[in-house]
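*Asks:* just to be clear, the model below is a prediction. Sequence and coordinates:
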Amino acid sequence: MTGREIDLRHHGDAEIGDGLADFAVNVRTGMPPAWLADRIRASVADLAAYPDQRAARRAVARRHGRSVEEVLLTAGAAEAFVLLARVLEPERAVVVHPQFTEPEAALRAAGHDVERAVLGADFVLDPAAVPDGADLVVIGNPTNPTSVLHPAAAVAALARPGRTVVVDEAFMDCVPGEPESLAARLPAGVVVIRSLTKTWGLAGLRAGYVLAAPGLVARLAEAQPLWAVSTPALVAVEECSAPEAVAEAEKWAVELGTERDRLAAELTGRGLYVVPGARASFLCVRIPDALGIRALLRQRGYAVRRGDTFPGLGPDWLRIAVRDRTSNDALLEVMGELGI
């Protein structure tokens, strides 16, 4: 499936507005924590100097058991997708959908043709769905917007000589223990992209990184503007990669899982279809006339993410971020008043 008929540049931030409770953006609310905000504020004293990535790169390398040469720091995951689109020269690029649309948008903007491998109704990866001739494959894990976590073995099975497999793990720290992550394994030909945006509430800071073979990292670095990652972002990368921060994120992931499962059960109990086995910080929900429901919720002060801008979904899908229990219950109450 190909084409530009879907607005690939529509993201959750376009859904929010003044006075709306935000269930549209997949960024953890109430963040960053005080200790992290203090360190970021303190870094302002060093802004006269050019950013120095060395400490942050070492911290990421230690976090995932990689060498420093396998780490490229980026201004968020979005920059990583743009750099890959500029550096790689695929003859047959395939994006596995439904998933975050920015990788496909970046590839198209760089002049590449893109094919779409759309997963079946359960949205679980079948490596056979990817054409044998693909020399670039992009997949999310866990996947935005479906919240499906693919087995590491299935993702790794996509790798083969002459093919680059890009795995967007922006939501992997939502999964306690990260058992399906390829960051520490990094099979040959696999590129892993990570982000600090979601768990630490740093969308405005732009902090992420790429894990890849040293040769590809070097090529990406050549294409990257000088000093692309700011000093405050480098401080955040270093701090969030520390063992204490990883442990804190793990604790949150456990708590998130409990509340996510409760919210999913509540919605399912109302006769809605929630994509099963959700493992990220959001739920993908099928509901008749989802766009109409979205509009009604906006009138009542709640923003949710439309699903029809994700290839492989359509007008009967919504993505709903998981918030704290009180906020989730308030949304459920309004949905009940609307007969949902």
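*Replies:* It's in. For clarity, every value in this text was computed on a predicted model and none was experimentally measured.
*Asks:* for the rest of this, base every contact and every neighbour count on C-alpha atoms.
*Replies:* OK.
*Asks:* what segments of this structure are strands?
*Replies:* Taking DSSP state E to define them, one finds strands in the chain at 21-23, 71-74, 93-97, 114-118, 136-140, 164-168, 190-195, 208-211, 273-274, 282-286, 302-306, 317-321.
*Asks:* and those as CSV, adding mean neighbour count and distance to F81?
*Replies:* Output for the strands of the chain, formatted as CSV (neighbours: other C-alpha atoms under 10 Å; distance: least, C-alpha to C-alpha, whole Å):
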stretch, mean neighbour count, distance to F81
strand 21-23, 22, 25
strand 71-74, 26, 10
strand 93-97, 25, 12
strand 114-118, 21, 14
strand 136-140, 25, 10
strand 164-168, 24, 9
strand 190-195, 24, 9
strand 208-211, 27, 10
strand 273-274, 18, 29
strand 282-286, 24, 22
strand 302-306, 26, 22
strand 317-321, 25, 22
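*Asks:* here's the one I want to compare it with:
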Amino acid sequence: MDSNALDAVERVRHGGTIDPHVVDFSTNTNPERPSGITPVYDAALAASRRYPPDDHGEFRAAAAEYVGCEPTQVIPTAGVVAGMRLAFSVVLDPGDSAIVPEPTAGEYAREIRLQGATPVGVAHDEVLEVDPESHDLVVVCNPNNPTGETVETDDLRSFAARCRDAGTTLFVDETFLGFTRRPSVAGEPGIVVVRSLTKMFGLPGLRAGYLVASGKTYDRLDVARVSWAVSTPAVDVGTYCLGREEFVERTRKRVEAERLRMADRLAERWTVYPSDAPFLLFDVGTDDPDDVLDMAREQRFALRDARKFTRLDNHLRVAVRRPRENERLLEALTL
């Protein structure tokens, strides 16, 4: 981390509400989680009187099986942002240049700046058109947040080959890819993939995730990672969740069906963008975004004010939750 950057970088504001009386459509976590977690957590808590194993072998194996890579390519992390910081600290030096899609999550630019590097914003659907030789890192969020669009796998692989030839690291955030049926690029040469258990398994407070890399990049990440950075409960519950194939498939089907239904209803009034993720971005047109947010809040629903994202000025984002909750929200929005 570049100490000179600390005085100029601010924290990123996120959505979410802690009000128990409000249904939170502003965050994209699964409102459901796999059954059977509690006894796994309780057993892990009892085992937490000891330091966790530093290799996390079972977790690595479960993560590798989930994305289709080798266990020796997995680096456990305390969530996506921790993985992001580790990766950026290894591949970036002060003065480096990094491509960041826009609009997208603000953490990428923040973590790049903390390394003393410069984030260069590019329209999210034009990132694969940049010349990687002019930059040291390229970030791809797939599906992108907040737009929800995915990159074609073949196009991403072709771009990865260009990055390898240029000696540029390609960092792919697959946080939401598990909601789709597209294959991961985890384990492919020259790519660092980051994954999370937060979104699919509805466990944002657990702080569990992982990086996938190969070759020298993996070796450097493994040396740089903090010892015992991931807790025993996070590792054990994460290992359990990664094996719940039926839960993942059931979640995909629910999200696919509800996303389509919600998009159709929202499109009766506003412009809705195509999405492969568990959320929808929409432009409220001639309506005032603040009025829509207030209208939802009065009915005890929280939406995400997407105007916080770069390049968006009239947009809101809504998560895809359970059918009954989704219907109540649509009715509250008079759709």
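*Replies:* Arrived safely, thanks for sending. For clarity, every value in this text was computed on a predicted model and none was experimentally measured.
*Asks:* circling back to that earlier point, reformat the strands of the first structure as CSV; add distance to E178 of the first structure.
*Replies:* Formatted as CSV, these follow (distance: least, C-alpha to C-alpha, whole Å):
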stretch, distance to E178 of the first structure
strand 21-23, 24
strand 71-74, 19
strand 93-97, 21
strand 114-118, 25
strand 136-140, 14
strand 164-168, 13
strand 190-195, 12
strand 208-211, 16
strand 273-274, 23
strand 282-286, 17
strand 302-306, 26
strand 317-321, 20
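*Asks:* nearest to A247 of the first structure, out of those strands?
*Replies:* strand 190-195 (16.7 Å; C-alpha to C-alpha).
*Asks:* which residue range of the second structure does that closest one align onto?
*Replies:* Using TM-score structural alignment, strand 190-195 of the first structure corresponds to residues 191-196 of the second structure.
*Asks:* what sits up against the matching stretch?
*Replies:* 79-80, 83-84, 87, 160, 169-175, 185-187, 208-214 (C-alpha atoms under 8 Å, 6 or more residues apart in numbering).
*Asks:* what of stretch 63-80 of the first structure?
*Replies:* Residues from elsewhere that reach stretch 63-80 of the first structure (C-alpha under 8 Å, 6+ apart): 53, 57-58, 60-61, 102-103, 170, 183-184, 193-197, 203, 205-214, 217, 220-221, 228-230, 233, 241-243.
*Asks:* quick check: R181 of the second structure vs E331 of the second structure, distance?
*Replies:* Counting by C-alpha to C-alpha, to the nearest Å, the gap from R181 of the second structure to E331 of the second structure is 30 Å.
*Asks:* do the same with T104 of the second structure
*Replies:* Counting by C-alpha to C-alpha, the gap from T104 of the second structure to E331 of the second structure is 29 Å.
*Asks:* circling back: show me which of the contacts of stretch 63-80 of the first structure are buried.
*Replies:* Buried members of the contacts of stretch 63-80 of the first structure, counted by 16 or more other C-alpha atoms under 10 Å: 53, 57-58, 60-61, 102-103, 170, 183, 193-197, 203, 205-213, 217, 220-221, 229-230, 233, 241.
*Asks:* neighbours around R324 of the second structure, how many?
*Replies:* Number of residues near R324 of the second structure (other C-alpha atoms under 10 Å) recorded here: 9.
*Asks:* re earlier: mean deviation of the match of strand 190-195 of the first structure from the first structure?
*Replies:* Stretch 191-196 of the second structure, aligned to the first structure and superposed, deviates on average by 0.9 Å (mean C-alpha distance after the TM-score superposition for the first structure).
*Asks:* and that stretch, how far out from the chain's middle?
*Replies:* A distance of 9 Å separates the C-alpha centroid of stretch 191-196 of the second structure from that of its chain, computed with C-alpha atoms, centre = their mean, to the nearest Å.
*Asks:* before we move on, back to that, looking at the strands of the first structure, which is nearest to G12 of the first structure?
*Replies:* When the strands of the first structure are compared by C-alpha to C-alpha, strand 302-306 sits nearest G12 of the first structure, at 5.8 Å.
*Asks:* relative to strand 317-321, how tilted is that closest one?
*Replies:* Relative orientation of strand 302-306 of the first structure versus strand 317-321 (axes from the mean of the first three to the mean of the last three C-alpha atoms, to 10 degrees): 130 degrees.
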